[in-house]
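Q: give me the fold of what follows.
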Amino acid sequence: MTYLPLTRAKLTAAALLCATLLGLAACGPSESNFPGQPTGKGPNNPTGEERESIFGEDGLTLFGGAAEEDNTGGSGIGVNSFLWRASLDTIAFMPLASADPFGGVIITDWYQDPKAQGERFKVTVYILDKRLRADGVKVAVFRQERAADGGEWVDAEVNAATSLQIENAILVRARQLRINTIEATEQK
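A: You can find the predicted model right below:
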């Protein structure tokens, strides 16, 4: 009898394979897979009785799910599309470091205004809601000044009104985008 030693890598791979197979096995067919069957009836539910889901009434939605028109600015991203587009428009003059439409976070790289040498800014925009609301956007501004000897950048205090002004500019732009969308829809 030959004995093959199980290494940690082999055990991890086996556990990952088992978890993947269990996850796939738990995926049941939808009504669209069985068009001739009454709603909810299929090989995994032959009686057709409604069963509760561990993910609640609406189930689990990944990557935007089905598009539902609810005046939130569309779907496909995890946040309000008007706030998302308005945020990108408002900070378009700054270079983007990253943008996550599912998490609703936009991070810029450091921006130095040519008129204000010796200081630079970085902005992080958080979109907190799928609805177009005044409290649906939060902006964090970071500022640095160049040291007096012209050396390294040093963190500096940011005026508290700066974040609020950017938030207000984003909200004004989001409102304009929504109005334009409504007007375009009414003209059709």
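Q: all contacts plus neighbour counts: C-alpha atoms, from now on.
A: Fine.
Q: check which helix or strand covers residue 154.
A: strand 153-156 (DSSP states H and E).
Q: check the offset of the following helix or strand past that strand from the chain's centre.
A: Proceeding N to C from strand 153-156, the next assigned helix or strand is helix 160-187, under DSSP H and E. Centre-to-centre, helix 160-187 and its host chain are 19 Å apart (C-alpha atoms, centre = their mean, to the nearest Å).
Q: related to what we said a few turns ago, what does the strand holding residue 154 rub up against?
A: Residues from elsewhere that reach strand 153-156 (C-alpha atoms under 8 Å, 6 or more residues apart in numbering): 142, 143, 144, 145, 146, 147.
Q: one more pass at 6 Å, please.
A: Residues outside strand 153-156 that contact it (C-alpha atoms under 6 Å, 6 or more residues apart in numbering) are 143, 144, 145, 146, 147.
Q: SS state for the first one?
A: Just to be clear, that refers to residue 143. Under DSSP: H, G, I helix; E, B strand; the rest coil, residue 143 falls in the strand class.
Q: Provide a list of residues in contact with the residue nearest to it when sequence neighbours are not counted.
A: Leaving aside its sequence neighbours, residue 143 sits nearest to residue 121 (C-alpha to C-alpha, 6 or more residues apart in numbering; 4.6 Å). Residue 121 makes contacts with 110, 111, 142, 143, as judged by C-alpha under 6 Å, 6+ apart.
Q: give me the neighbour count for the closest residue to the first one other than its chain neighbours.
A: Looking back up the chat, that one is residue 110. Spatial nearest neighbour of residue 110, excluding adjacent residues (C-alpha to C-alpha, 6+ apart): residue 122 at 4.7 Å. By other C-alpha atoms under 10 Å, 19 other residues sit near residue 122.
Q: go ahead and confirm residue 122 touches residue 112.
A: No. In this structure residue 122 lies outside contact range of residue 112 using C-alpha atoms under 6 Å: 9.1 Å.
Q: let's see this one next to it:
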Amino acid sequence: MRIGQTTTKLFIVTGLLALAGCGDGGFGNFFGGGTETVVVNNERPARERSRPERETIWDLFADRDDPNTTVEVNKYLWNAALDVLNFMPLEAADPFTGVMVFGYGTPPGGGGAYKATVFVRDPALDARSIEVAVQSRGGAVSTETAHKIEDAILARARQLRIQDYNL
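A: Sure, this is the predicted structure:
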């Protein structure tokens, strides 16, 4: 082995150890270990609460999004559904799962009362991202009616997006 190769390997190892020693975790953090923390009253110290939990350097590449804090609902579809179905009272809404439950309401110019459940399942603005279930007081409504409502919501969502971007 030549001296140049040995020097290069030495620099790489030294650099890795220097990176591992950065922060308050010491060398143990780089290799998967960690420092012990005393927990009082079931609370983590303030300096640990503010930073994400990472055990090793490889955790930086892991997909660790918390589904309770990431919202993956298309905002245009969400707002369009509220606009199109504004004649129905909103009974429940969960933006984290994309579900909106509307109570019975009579559409303008219509005779019967309907209720609907809207499920925005994807952040994309396309027809596969939304599903609507409609019911009248007499029972389920035809799938054609539900598809017409989905189309109206999609059209309104596209209008909202165009307004946002001033296209």
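Q: TM-score for the pair, please.
A: In this superposition the chains share a TM-score of 0.62, using TM-score structural alignment, normalised by the length of structure 2; 124 aligned residues with a C-alpha RMSD of 3.0 Å.
Q: in a helix, the residue nearest to residue 110 of structure 1, correct?
A: No. Using three-state DSSP, the secondary structure at residue 122 of structure 1 is strand, not a helix.
Q: please enumerate the helices of structure 1.
A: 8-25, 81-90, 160-187 (DSSP state H).
Q: what's the average distance for the second one when superposed on structure 2?
A: Following the fit onto structure 2, the mean deviation recorded for helix 81-90 of structure 1 is 0.9 Å by mean C-alpha distance after the TM-score superposition for structure 1.
Q: now that helix: which residue numbers in structure 2?
A: The aligned range for helix 81-90 of structure 1 in structure 2 is 75-84, by TM-score structural alignment.
Q: flag every buried residue along the matching stretch.
A: 75, 76, 77, 78, 80, 81, 82, 84 (16 or more other C-alpha atoms under 10 Å).
Q: spatially central residue in structure 2, please.
A: When C-alpha atoms, centre = their mean is applied to structure 2, the residue found nearest the centroid is residue 71 (2.6 Å).
Q: that one contacts residue 96, correct?
A: Yes. Shown here, residue 71 of structure 2 and residue 96 form a contact pair, counting by C-alpha under 6 Å, at 5.3 Å.
Q: the residue nearest to residue 110 of structure 1 pairs with which position in structure 2?
A: Counting by TM-score structural alignment, the partner of residue 122 of structure 1 is residue 115.
Q: distance of that match from residue 9 of structure 2?
A: 69 Å (C-alpha to C-alpha, to the nearest Å).
Q: got it, and residue 29 of structure 2?
A: 22 Å.
Q: what's the answer for residue 127 of structure 2, then?
A: From residue 127 of structure 2 to residue 9 of structure 2 the distance is 55 Å (C-alpha to C-alpha).
Q: more neighbours, residue 29 and residue 9 of structure 2?
A: Each of residue 29 of structure 2 and residue 9 has its neighbours counted (other C-alpha under 10 Å); residue 29 has more, 19 against 12.
Q: how about the more buried one, what does it touch?
A: residue 56.
Q: and residue 114 of structure 1, how many neighbours?
A: 9.
Q: got the contact list for it?
A: Contacts of residue 114 of structure 1 (C-alpha under 6 Å, 6+ apart): none.
Q: can you give me the strands for structure 2?
A: If DSSP state E is used as the criterion, the strands of structure 2 fall at 90-94, 99-105, 114-120, 130-136, 139-140.
Q: could you identify which of the ones you listed is most buried?
A: strand 114-120 (a mean of 22; mean count of other C-alpha atoms under 10 Å).
Q: which residue sits closest to the aligned partner of residue 99 of structure 2 in structure 1 in space, ignoring its chain neighbours?
A: In structure 1, residue 99 of structure 2 lines up with residue 105, judged by TM-score structural alignment. If the residues on either side of it in the chain are set aside, residue 105 of structure 1 comes closest to residue 126, at 4.8 Å by C-alpha to C-alpha, 6+ apart.
Q: over to residue 73 of structure 2?
A: residue 123 (4.7 Å).
Q: quick check: the gap between that neighbour and residue 108 of structure 2.
A: From residue 123 of structure 2 across to residue 108 of structure 2, the span is 30 Å (C-alpha to C-alpha).
Q: quick one on the thing from earlier: ok, the residue nearest to residue 73 of structure 2 - contacts?
A: 72, 73, 74.
Q: against residue 141 of structure 2, how distant is it?
A: Between residue 123 of structure 2 and residue 141 of structure 2 the distance, using C-alpha to C-alpha, works out to 27 Å.
Q: likewise for residue 30 of structure 2?
A: With C-alpha to C-alpha as the criterion, residue 30 of structure 2 and residue 141 of structure 2 are 59 Å apart.
Q: and these two? Which one has more around it.
A: residue 30 (19 against 15).
Q: so the more buried one sits right up against residue 60, yeah?
A: No. Counting by C-alpha under 6 Å, residue 30 of structure 2 sits too far from residue 60 to count as a contact (11.7 Å).
Q: that'll do, ta.
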